[in-house]
Each structure stands twice: as C-alpha cells, then as structure tokens.
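> structure, please.
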Amino acid sequence: MAPDNIDKYFKHLREEYIDQFDEELEMEFGEFDEENTDHGGSQDHSSDFRKSYFRELYRVQTELVKLQDWVVETGHKLVVLFEGRDSAGKGGAIKRITQRLNPRICRVAALPAPNNRQRTQWYFQRYVEHLPAAGEIVLFDRSWYNRAGVEKVMGFCDDDEYEEFFRSVPEFEKMLVRSGIQIIKYWFSISDDEQEFRFDCRNHDPLKQWKLSPMDLESRIRWEEYTKAKEVMLEKTHIPEAKWWVVPGDDKKKARLNCINHLLSQVPYQHIEREPVELPERVYHDDYHRNPTPEEFFVPEKF
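Okay, the predicted model is just below:
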C-alpha cells in the first residue's frame, strides 16, 4: 500500500473508532451542553462537525418524540422498511430513531430466517403479524424484500417464487395503505470500498465481530448480482402508495440525520399539547413497616 493510501486508511480508521465512541456518547446525550455547540460542520468528522451532528441529532430526536405523541393521539399506523447492503448503516439509523421513543409504541421487527413451517405459508404471512395497530410504529430491519434481494441472489427461492413476489408485493402494499397503514421504504446505499473497509473493521473489533456473518462474506463475492437484484427491485416495486427512498450511507452520521429528517417530513404530525403532570403527595401510614432486605440479595458494590 502506497504511503498516501496508508495515511488515508489510518485517518479513515481513526474516524471509524471516533464514530464508535460517539455511539456510546449518544446514549448519555442528556448531559450534552447544547450551548457550547457550533453551527456548520466540515466534510470530515472534525470536532466542529461532531458538535453540529450531536446538536442536530438532539433536535430530530425531539421531533421524533412529537411524532410519537401524534401517532398515539391520532391512532396513526406507520411502517418503515429499512433495506440495503450489509454494513450500509440501517441498524445505526434504526438505533437513533428508537433511542428516545417508547418501545411499546415504536418497535423493531428483525425477523430471522423462516423455519420449515413458515416456508410453507403464504410468503407475507410471517410479516403480517408484526404490522402495527392504531397508535403504533413498526420499523422493519429488513423486510419482505428479502425475497427480491438475498433470497434471489443466494438461490433461496426459485424463479416462479421470485416472479410471483413482484406480482404480489405492489398489491400487498396497496392493500395495507388502503387499510390505513402508511409505508415508507428506505434503501441504504454504500460504495464497494466503504463496505470492504467496514467489514475489515468488524473483523478486527471484538465488540463487532458478531456482525460479520458468512452471508456478509458471500455478499462481497456477489456484489454485482446484488446490484442487479436491487435495480430490478426498485424498478418493479416503486409505487406511488409506497415509494422507495435511497439514503447514501458512506458517511454514517450524515446518513442518519438525512434519513430521520426525511422520515419526519413524510408524516403529517403536529405537536400535541400535554397538561403538566402533578405528582401526588406521598401517603404515610403509622403502621407501615419496611422489612430489611437480606445482604445476599444485593449486587456486590465493586464501584
């Protein structure tokens, strides 16, 4: 590797680990001092860019809470599909969306491979049971579009099943929309070089090695087949009732913000006013007695 490429690689590697650190920092974002953030940003993940990113993330997550309140108040039913190449950033975007929401209202459906019984069912059947009731949001971390992607490329379905999927899915989604379910579909795109870099990082990171599956490795070999399958899928299933939206994912932070901003723009939510909650007075009884908890019940205080 040429010296210039080595420098570029290690700069990229440094940004990757900074991003991983930022993921942990985001979980404690309530301590972030918004007044000390700067506006603007830069093309790389400089200190100013990261401050701007956290400031904007806090803003859009605040809006997501408003959207959640509106969904509950109006009984809206929302489905968001996340598809894309492995390591393109679907999971990171989903994590930022759900981070501050009520998991009973906004939940994630990440279905495993179908079992033997499910393989004999109507193809959409196992997805239907995860659809939202009134006042719920469901985020599908991969969805029924598995048939148009991994199943097609890896040979897990035959040609007849593949063609039947494209005949059925537009009607299936139109039926869901007619029943009152809003569907938003995102495809996370990533470049060949960036995917290779992220796979390499996962391979050397003990905390992320579990993300690198044999199927991921096979996807590298079949990159061009996945490209063709994606192009056919977008062409045949981009319908007015449920459009596809492509999220460029080479920059994780920008991809997250762009996706969440767009999601907010697709739902006609409004701020729901809430009456301030007044805490009731603690009730005391003269005969109340609290029994001591045995010492062996306690977690050892090592910190």
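
> okay, CA-based contacts and neighbour counts for the rest of this
Fine.

> which residues in the chain form helices?
Along the chain, counting by DSSP state H, helices occupy 3-26, 47-74, 90-98, 116-119, 125-128, 150-154, 159-178, 192-203, 214-221, 223-237, 252-266.

> for E295, which of those is the nearest?
E295 lies closest, by Cα to Cα, to one member of those: helix 3-26, at 32.9 Å.

> and the angle from that closest one to helix 252-266?
Angle between the axes of helix 3-26 and helix 252-266 is 50 degrees (criterion: axes from the mean of the first three to the mean of the last three Cα atoms, to 10 degrees).

> buried ones in helix 3-26?
Within helix 3-26, the residues scored as buried using 16 or more other Cα atoms under 10 Å are H12, L13, E16, D19, D22, E26.

> hmm, back to that, closest one to D286 among the helices of the chain?
Here helix 47-74 is closest among the helices of the chain (Cα to Cα), at 41.1 Å.

> how far is the closest one from where the chain is centred?
On the basis of Cα atoms, centre = their mean, to the nearest Å, helix 47-74 sits 15 Å off its chain's mean C-alpha point.

> list the helices and strands that helix packs on?
Applying 3 or more Cα pairs under 8 Å, 6 or more residues apart in numbering; DSSP states H and E, one finds that helix 47-74 contacts helix 90-98, strand 136-141, helix 252-266.

> looking at the helices of the chain, which is closest to F297?
That would be helix 3-26 among these, by Cα to Cα, at 30.0 Å.

> A133 touches V72, doesn't it?
No - at 10.4 Å, A133 does not count as touching V72 under the criterion of Cα atoms under 8 Å.

> one step back: turn the helices of the chain into CSV, including distance to F298.
Formatted as CSV, the helices of the chain follow (distance: least, Cα to Cα, whole Å):
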stretch, distance to F298
helix 3-26, 27
helix 47-74, 36
helix 90-98, 32
helix 116-119, 44
helix 125-128, 42
helix 150-154, 48
helix 159-178, 50
helix 192-203, 37
helix 214-221, 42
helix 223-237, 52
helix 252-266, 40
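
> and of those, who's closest to R274?
helix 47-74 (9.5 Å).

> if we can go back for a sec, most packed of the helices and strands packed on helix 47-74?
strand 136-141 (a mean of 22; mean count of other Cα atoms under 10 Å).

> for that one, what is the distance to the chain centroid?
With Cα atoms, centre = their mean, you get 9 Å for strand 136-141.

> same check on stretch 220-237?
Using Cα atoms, centre = their mean, the offset of stretch 220-237 from its chain centre is 21 Å.

> before we move on, what about stretch 289-303?
Here stretch 289-303 is found 39 Å from its chain centre; the criterion is Cα atoms, centre = their mean.

> endpoints of it, how far apart?
Distance between the boundary residues of stretch 289-303 (Cα to Cα, to the nearest Å) amounts to 30 Å.

> got it, and stretch 85-95?
Using Cα to Cα, the two ends of stretch 85-95 sit 17 Å apart.

> picking up where we left off before, could you redo the helices and strands packed on helix 47-74 as TSV and give each row distance to F188?
Formatted as TSV, these follow (distance: least, Cα to Cα, whole Å):
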stretch	distance to F188
helix 90-98	7
strand 136-141	11
helix 252-266	8
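
> now the other sequence, so there's something to compare against:
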Amino acid sequence: MTLDFSETARYIQADILDSFDEELEMEYDDARLDGLLADLGEEVPKGIDRRLYFRELLRLQGELVKLQDWVVSQKLKVVVLFEGRDAAGKGGAIKRITQRLNPRVCRVAALTAPSERERTQWYFQRYVSHLPAAGEMVLFDRSWYNRAGVERVMGFCNDEEYEEFFRTVPEFEKMLVRSGIILIKYWFSITDDEQYRRFLMRIHDPLKQWKLSPMDLESRRRWEDYTRAKEEMLTRSHTDVAPWWIVEADDKKRARLNCIHHLLEQIPRGDTETPQVVLPEREYNANYLRAPVPREMVVPPVY
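Got it, this is the predicted structure:
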C-alpha cells in the first residue's frame, strides 16, 4: 500500500488532535459547572489561564509517560495515596495522571466499603493485595487512612481499633519502603466555602448527582469533626520515611498541575532508550477474499 506523505502527515496530526478531545471534554465540563455556579448566584473564583493550563498539563503528561517508561525499565514499585475531603479533587487529579499512561503499568485502586469477611481480617490485609509488583504504579483513591478519617468520624471503628491503627501504620509503611516500594502520600486540602460550592454544583447538576451519597452529605455537616480527625492523622502519621504532602486544591487546575509536577520530582529518573519501531510490510494473498458483513450486524450510523 502506498500513501501520499502529506496525506499521512495530515492524518497523524488529526489523530493527535483527536487524542486531546477527552481533556477538552473535561475542560468544557468545568466551564459548564462554572456557569451553573454563576446561575445559582455564587461567586466563581478566578482560575488559571486555560491556555497555560493546557500547555502545562500536556507537557507534564509527556513527562509522566517518560516516568512510566523509567518505572518499567528499572522495575520500580510506586504507591501514591490520594486523601482529602469529599469533593476535594482527588479523582480529577488521578484522572489526569493516568489519562495517557498504560493501565497495565499505572492502575487505580479505589476500594469500596469492606465486606463482612474483610472486617474480620487484619485491617491492612485488603490493601496489601493491591500493592504493585516490579514495574508498576498504583494510585490509591482513598487508602488505609479511611480508618483515621471516615471510620473515626462516623463511628465505624472503636477507640481501640483507632489507636491500634496509629500504632501499626508507621511500621506498616516502613515495611513497604524497606521492601523497595516508593510511597508518596497526598492530602488535597480545600476550604469550607469551596466544598460548599462543589457540593452545590453536584446537587444541581444531573450529570454529577451520582457523586453525592448520604455519607457525603453527612461529612458536610460534620466538617469540624473531619478537621479534627485530619489534624490528628497528619500529626500522628507524618514520618521521615513516609511524609504527607499537602496539595492546596481550591483551584482544581492548579492543584492538578502542582500535584503532577511534585510527583515527577519525587522519583529521580534517567533517560530510557526507546527502540525504533519499524512497521512491517503488509502481506497480501491472492486467494484471500474478505467475507461480507451482514448489514443487520452494523451499528446504525446515527451521527
């Protein structure tokens, strides 16, 4: 098969632009939510310039791809914890980190509430099964620190279990680091007013209402209880071996960029040699006839 070079170049350029569509869709969604907030009579905080945001996000995502190659080539094991209040922006940051990475290398662990069986196990046991093998990165969308946060505030654990968690978690994280795991812990911090605005948008946005659970609404009522729990958690689990890093997240776009930039700095890396890919010649067989596809099997071209 022979392709005109200029035609191929145009095709490649169009395909690259198509790959940006997912981020553009999410950006349009942010703009739509800003409009909804304005309609509700709420002030819309001024954010980072959109062009700067896109330019930096795509640059940082390119660096994340290089980090992925380094993790694979050096057989590193990386664990990143994302904690924070409801609607703090953890999921949005995780989405931008994983957006252009290989899901076989970089995966997300977002555990649901423990089952009856899991409640009888060692508390950390269900998290251990999600830890990475060599050449993998795992991003925990909430983690074992549930015990220090929601379980503590909502009464899902007793005082003895709570104290045992803080006795164990420093040793547990030391064991992870000694085993060769690179452990990075982020707390996404938002103000009372910003969480109020984000919850308000979710209530009034039919595309986001699924994100609001009764637990989220109760967490809003218990803002001060969560604040006390967060402060104790940071005080008792911030160690030299596994420190906490605070991401100021009232501005979602800046929070994403700052988090990704910081994450890249936590894992020193070198250059990874990428072998040149040569597309093999397509084989043609004179006796091959392609079977027709029955029209009733084709998805209707509505668009």
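
> any idea what the TM-score is?
With the length set by TM-score structural alignment, normalised by the length of the first structure, the two chains reach a TM-score of 0.85; 266 aligned residues with a Cα RMSD of 1.5 Å.

> quick one: contacts for the residue nearest in space to the middle of the first structure?
Nearest residue to the geometric centre of the first structure (Cα atoms, centre = their mean): I94, 1.8 Å. Counting by Cα atoms under 8 Å, 6 or more residues apart in numbering, I94 of the first structure makes contact with L139, D141.

> could you measure from M175 of the first structure over to Q182 of the first structure?
11 Å.

> more neighbours: those two, which one.
Legend: neighbour count by other Cα atoms under 10 Å for M175 of the first structure and Q182, higher for Q182 (21 against 13).

> just give the closest residue to that one, not the sequence neighbours.
L78 (4.9 Å; Cα to Cα, 6 or more residues apart in numbering).

> hmm, the one you found is touching F140, no?
No - counting by Cα under 8 Å, L78 of the first structure sits too far from F140 to count as a contact (10.8 Å).

> shared neighbours, these two?
The contact sets of L78 of the first structure and F140 do not overlap (Cα under 8 Å, 6+ apart).

> dump the residue contacts of E281 of the second structure.
The contact partners of E281 of the second structure, by Cα under 8 Å, 6+ apart, come to none.

> residue range for stretch 153-173 of the first structure in the second structure?
Under TM-score structural alignment, stretch 153-173 of the first structure corresponds to residues 153-173 of the second structure.

> that stretch: which residues count as buried?
Buried positions in stretch 153-173 of the second structure, judged by neighbour count with 16+ other Cα under 10 Å: V153, Y162, F165, F166, V169, P170, E173.

> any idea which of these is closest to I267 of the second structure?
The shortest approach to I267 of the second structure among those belongs to E173, at 17.5 Å (Cα to Cα).

> run through the residues that contact the spatially closest residue to that closest one that is not a sequence neighbour.
Of all residues not flanking E173 of the second structure in the chain, A242 sits nearest, at 6.7 Å (Cα to Cα, 6+ apart). Residues near A242 of the second structure by Cα under 8 Å, 6+ apart: P170, E173, K174, L183, I184, K185.

> map the residue nearest to the centre of the first structure onto the second structure.
Aligning on TM-score structural alignment places I94 of the first structure opposite I94 in the second structure.

> roughly how far apart are its match and K185 of the second structure?
Going from I94 of the second structure to K185 of the second structure by Cα to Cα gives 13 Å.

> same thing with E160 of the second structure?
Using Cα to Cα, E160 of the second structure is found at 25 Å from K185 of the second structure.

> please report the distance of A14 of the second structure from E7 of the second structure.
For A14 of the second structure, the distance to E7 of the second structure - Cα to Cα - is 11 Å.

> I meant W210 of the second structure, not that one.
W210 of the second structure is 44 Å from E7 of the second structure, where distance means Cα to Cα.

> dump the buried residues of stretch 153-173 of the second structure to JSON lines, plus distance to R198 of the second structure.
Output for these, formatted as JSON lines (distance: Cα to Cα, whole Å):
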{"residue": "V153", "distance to R198 of the second structure": "21"}
{"residue": "Y162", "distance to R198 of the second structure": "30"}
{"residue": "F165", "distance to R198 of the second structure": "31"}
{"residue": "F166", "distance to R198 of the second structure": "31"}
{"residue": "V169", "distance to R198 of the second structure": "32"}
{"residue": "P170", "distance to R198 of the second structure": "33"}
{"residue": "E173", "distance to R198 of the second structure": "33"}
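
> tell me, how many residues neighbour the nearest residue to S191 of the first structure once chain neighbours are set aside?
Computed as Cα to Cα, 6+ apart, the closest residue to S191 of the first structure that is not its neighbour in sequence is D250, at 6.7 Å. By other Cα under 10 Å, 20 other residues sit near D250 of the first structure.

> how near is Q43 of the first structure to Y53 of the first structure?
Separation of Q43 of the first structure from Y53 of the first structure (Cα to Cα) stands at 12 Å.

> and these two? Which one has more around it.
Neighbour comparison, Q43 of the first structure and Y53: the larger count goes to Y53, with 22 against 7 (by other Cα under 10 Å).

> show the contacting residues for that one.
Y53 of the first structure sits next to K253 when contact means Cα under 8 Å, 6+ apart.

> what residue of the second structure takes the place of it?
Residue pairing (TM-score structural alignment): Y53 of the first structure is matched to Y53 of the second structure.

> separation between its match and L176 of the second structure?
In terms of Cα to Cα, Y53 of the second structure sits 35 Å off from L176 of the second structure.

> also W210 of the second structure?
35 Å.

> what about the two, which has more around it?
Neighbour count, other Cα under 10 Å: between W210 of the second structure and L176, L176 has more, with 19 against 10.

> contact partners for the more buried one?
Counting by Cα under 8 Å, 6+ apart, L176 of the second structure touches L183.

> list the contacts for E231 of the second structure?
With contact set as Cα under 8 Å, 6+ apart, E231 of the second structure has no partners.

> distance check, the equivalent of it over in the first structure against E16 of the first structure.
E231 of the second structure maps onto E231 in the first structure, with residues paired by TM-score structural alignment. Distance of E231 of the first structure to E16 of the first structure, computed by Cα to Cα: 29 Å.

> what is the burial count for the nearest residue to Q118 of the first structure once chain neighbours are set aside?
With Cα to Cα, 6+ apart as the criterion, Q118 of the first structure has its nearest non-adjacent residue at 7.1 Å, and that residue is R126. A count of neighbours around R126 of the first structure, defined by other Cα under 10 Å, yields 15.

> just checking, R126 of the first structure touches R119?
No - checked against Cα under 8 Å, the pair R126 of the first structure and R119 is beyond contact range at 9.6 Å.

> so how far is stretch 107-126 of the second structure from its chain's centroid?
Using Cα atoms, centre = their mean, the mean C-alpha position of stretch 107-126 of the second structure is found 19 Å from that of the whole chain.
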